[in-house]
Every structure is written in structure tokens, then in C-alpha cells.
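let me see the structure of the following:
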Amino acid sequence: MSASGGVGVIGVIAALMAALPHSGAFNIHPAPYRVLTHSGSSSFGHQVLRLQDDRLLVGAPVGPGGRLFSCHVEHGDCREVELDANVTRTNLGMALTHWGRDVIACGPGWSRPCDRNVQTSGICVLIGQELRPIRSLQPGYQGCQRGLVDLVFLFDGSSSMSPAQFGAIRDFMVDVMEKLENSSIRFAAVQFSSDIQPCFSLADYAAWPRPRDLLKGLMQLGGLTDTFTAIKYVVHQTFSEAAGSRPGARRVLIIVTDGDATDSDTGGVRDAEERDVIRYVIGIGHNFNSPDTARLLEPIRLGRRIRAGAGRIRAPPGAVPRAPGQDLRHRRHE
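Next up, the predicted model:
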């Protein structure tokens, strides 16, 4: 650039500066910042809400529990807001907001037992100007919906069952009932072979829910395997209000057997369908590998209400299965 050109640019800049209004320069001196901390909570500061009088409401929703702190900005001190002990276990302080002159603090972790499960929902606390809880709020609260279930074990006690298999069935029933003893499930047990032997009813279990006592002295019946006759008995007798069945309860029938039935269906399966009895079959022994056995069991376990197929419990070593398709009406039982 030429010298004359440079002088011209400088002149233009000088003219513009002269035309601008005069202003004074100043320096910015910010006030010292304040760090607010609390050693007792790693989540301190997850949510912050400004209050009156230079105060802050600080949420610490995670470990231990849910806590709120009132912090004075000028002094730099924080004190914990006193809350109900049950509320502090709900991750309170996950959300903070104003409600007029008051404050609402919320947390999502309100857990409570419900029929052997844990039900979780949110809970909020309305806090007044003096930072004292006014009342709890329960948005979207849903009470414990207990699913009533009447469950009947119909188990095989025919002569084709080995003593080890029969003992395994008893242990299985006891284990299931003990694990679900604090639930809304009510149990009953019926042994079948050529005969039918009710072990205990739904009402018996409701009066004394001690499965080991209820099955004490259980002996194997022996005989044939009249499965369909037993199903009809359970549908009409065991699942009756007189025997302790509850109106509105879901009815579940668990059939434990080692294979082929020795009788024919005379309407028991149809009656189970009409009464919405959900049926499961648990097979014991090697006979369940037979296509013929699977075909014969289809009417028992299938239907519009069925939600599961047949299961299998392995037979103990040395158990002798029945021959597939064998007509047990003509078999000698010892």
C-alpha cells in the first residue's frame, strides 16, 4: 500500500472516532463466588431452586435416601430440611418447583411391597415458606392390585410312579408353596390314580398355610392313571366355593404325571375350558419323549386360555418308564 493511501485510511478512522459520543472506560470487579457443598451427600446440587432472602433449596436425591438442604448464599452455610423418614427413602429432590409461595419437591422412588413384588411410583412433598412439610402428594398413585389365584396340584400316585418320583413330586409342591406363602395364592392338592384322594382343600390351606403339615403322612395310592376323571373331579369339587375357591380368583390347575392316561375324557376338559381353568402339565420320566404321549396330553393342556406348554421333571436314575402307547387298563399294578 502507498504512503498516501495509508494516510487516507487513518484519516477516515479519526473522523469516525470524533463523531462518536464520548464514553468513560471502566473495569469489571465481580463479587467473589460462593461454593456450597455438603460432605454427607454425593448428589448434593442435583436440583437447585431459588428462594426468598438469598436462600437456595438444594436437592440431594441419591445416597443416602432423598434429602433437601436450605442454603444461605451470603453466609455459605447449608442445613438439612427436616422431612418424614419414610419420604426420605424416595429419592426426594429429583425435581423442585415453586407452587405459589410454597415449594414442591418430588422423587420417583417410593417403593412398597405388593403381593411379593415391589411397586414403585412417585411421591411429592408440599413445603411451606418456613421449609416445613405441609403434606405429601401422590401423583399417579395406584394401590396394590392383588391378583387372586386359586392353584390346585393334581398329582399322579399310580403304581407306575417309582417311590423316588413320588417323593420328588411332594418336595416340588412343598417348595412352590413355601416360596409363595406370603402371596395371594391359595393352594390345594389332590392325588389321583384309579381313585381320587383330596389331600387338602383351598379352605384348608387358607386356615393353616403350612404345606409340610398339610402333606404330612402322604402315601402313594397305587393303581391306574385315570387322569381325565381326576380333572373333572377337581373342576367341579376342588374349584368350588364350598371347598374354598374365591369368586374372581384365577383358577390354575397343575397336573403332575408320568405319562399316558388310562381313561377317556368324559367332559372334564370341556368343563375346565368353560370355567376358565388354566391348565399346565408337568411330566416326570422318560415317557414324555414319546410322540404318542404328547398327542394324548394335548387335550389336557391346550385350549384358548392356555399360556404355557408341558414341562418336564427328570426322573431319578433307575426309574423305569412305561412303554409308549401301552394300554394300562390291561397292565398289572403291583
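
going forward, measure contacts and count neighbours with C-alpha atoms only.
Will do.

break down the protein into its helices, ranges please.
Using DSSP state H, the helices assigned to the chain run over residues 3-19, 163-179, 202-207, 211-214, 227-233, 268-274, 291-301.

Y280: which of these is closest?
With C-alpha to C-alpha as the measure, helix 291-301 is the member of the helices of the chain nearest Y280 (5.7 Å).

one more to line up against the first:
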Amino acid sequence: MGSAALLPLLLALGILHNCCEAYNVRLLEAKIFSGPSAEQFGYAVQQFVNDQGKWLLVGSPWSGYPANRTGDIYACPVGTPKTTCNKLNLEALINIPNVTEIKEDMNLGLTLIQNSKTGGFLTCGPLWAQQCGRQYYATGVCSEISPSFQILRT
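Here you go, the predicted model:
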């Protein structure tokens, strides 16, 4: 490649490099939410708005570790100076009637998706299992959560 052809290539790379650099906005006013790293706090994150304000929903699929990894979701308030998050304790509320559930290590919070139809969100625990006789069937479980953080259905 000749030097005449190299110059436009280097200019294009320089322009491309400058336009693709990462940046942060309003760094001085940044809010930092932290949680237990051993519980994989922050695995999934979703912005969320309801009647109570603006939130950052944070998945923590190993919540309960080391005893087990049932997992859970934290709601972190964005519109206030508060930087602590509230654990929603969904792992205790999720249940399917007339089923012998195995919730240990279900990893609730690996999935976190907004539901535009209900205004709430969906979270899943892919390793939730049910027991039938002596057999365990790990089918996973998903729960639809209302805008007020109540379980609508599982």
C-alpha cells in the first residue's frame, strides 16, 4: 500500500476512534448502588418507573449464598438522595400451589424484563425445580411482578 493510500485510511481510523470512545454524563452527580458481590448483585439491571417514583431494579441471582442461591431482586430508588436498595424478598413469595417446590439454587433474578402490558416486570429463576416422587424436574419458574412490586402470577 502506497503512502498516498495510507493517509486516508489513518484519517478514517482516527475519526472512527474519536466518535466511538465511551463517555459518562454528569459524573459528579453519579449515584452508586452497591450490594453483596458474593450474591452476584448487579447481574441484571433494569430502569423502572411506578407511582412511587423512579427505580433501578437489580438482579441478585445468588442471593442467599452460601447457604443456597435462591436469588432475588433489589429496588434501588433513583429520585432520592438515598443509595441503599430494598430487597424485594420475592424468593419467599413465589410459589405454585399443590407442587412440591425445590427453590434452593433457583437463581431468581437472572432474567429481568419490563412488561409494558401490566407496567410491571418479569423475573425468572431457571433452576427452580419441582419434586414428583423421588424425581426432581428443573423446569424453571417465571413470575410477573406488578408495578407495586407484588406478585401477579407465577
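
as TSV, the helices of structure 1 with mean neighbour count and distance to R34 of structure 1 would be great.
As requested, the helices of structure 1 are exported to TSV (neighbours: other C-alpha atoms under 10 Å; distance: least, C-alpha to C-alpha, whole Å):
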stretch	mean neighbour count	distance to R34 of structure 1
helix 3-19	10	41
helix 163-179	16	56
helix 202-207	17	64
helix 211-214	16	65
helix 227-233	22	77
helix 268-274	18	73
helix 291-301	16	71
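
out of the ones you listed, nearest to G109 of structure 1?
The closest of the helices of structure 1 to G109 of structure 1 is helix 163-179. By C-alpha to C-alpha, the value is 26.4 Å.

elements contacting the closest one?
Helix 163-179 of structure 1 sits against strand 149-156, helix 211-214, with contacts defined as 3 or more C-alpha pairs under 8 Å, 6 or more residues apart in numbering; DSSP states H and E.

quick one on the thing from earlier: mind giving me a markdown table with the helices of structure 1 and columns for distance to Q47 of structure 1?
What follows is these, written out as a markdown table (distance: least, C-alpha to C-alpha, whole Å):
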| stretch | distance to Q47 of structure 1 |
| --- | --- |
| helix 3-19 | 49 |
| helix 163-179 | 42 |
| helix 202-207 | 50 |
| helix 211-214 | 52 |
| helix 227-233 | 61 |
| helix 268-274 | 56 |
| helix 291-301 | 55 |
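
isn't T90 of structure 1 up against R112?
No: taking contacts as C-alpha atoms under 8 Å, T90 of structure 1 lies outside contact range of R112: 10.4 Å.

between those two, which one's more packed in?
With neighbours defined as other C-alpha atoms under 10 Å, T90 of structure 1 and R112 compare such that T90 has more, 25 against 14.

just give me the neighbour total for the spatially closest residue to that one that is not a sequence neighbour.
Sequence neighbours aside, G109 is the residue nearest to T90 of structure 1 in space, at 4.1 Å (criterion: C-alpha to C-alpha, 6 or more residues apart in numbering). When neighbours are counted by other C-alpha under 10 Å, G109 of structure 1 registers 21.

so who does G109 of structure 1 touch?
Contact analysis of G109 of structure 1 by C-alpha atoms under 8 Å, 6 or more residues apart in numbering lists R89, T90, N91, L92, T120, S121, G122, I123.

so which of those residues is the most crowded?
Greatest neighbour count in the contacts of G109 of structure 1, by other C-alpha under 10 Å, goes to L92: 28 neighbours.

that residue maps to what in structure 2?
If you follow L92 of structure 1 across to structure 2 using TM-score structural alignment, you land on L108.

its match touches G64, doesn't it?
No: when contacts are counted by C-alpha under 8 Å, L108 of structure 2 is not listed as touching G64 (10.7 Å).
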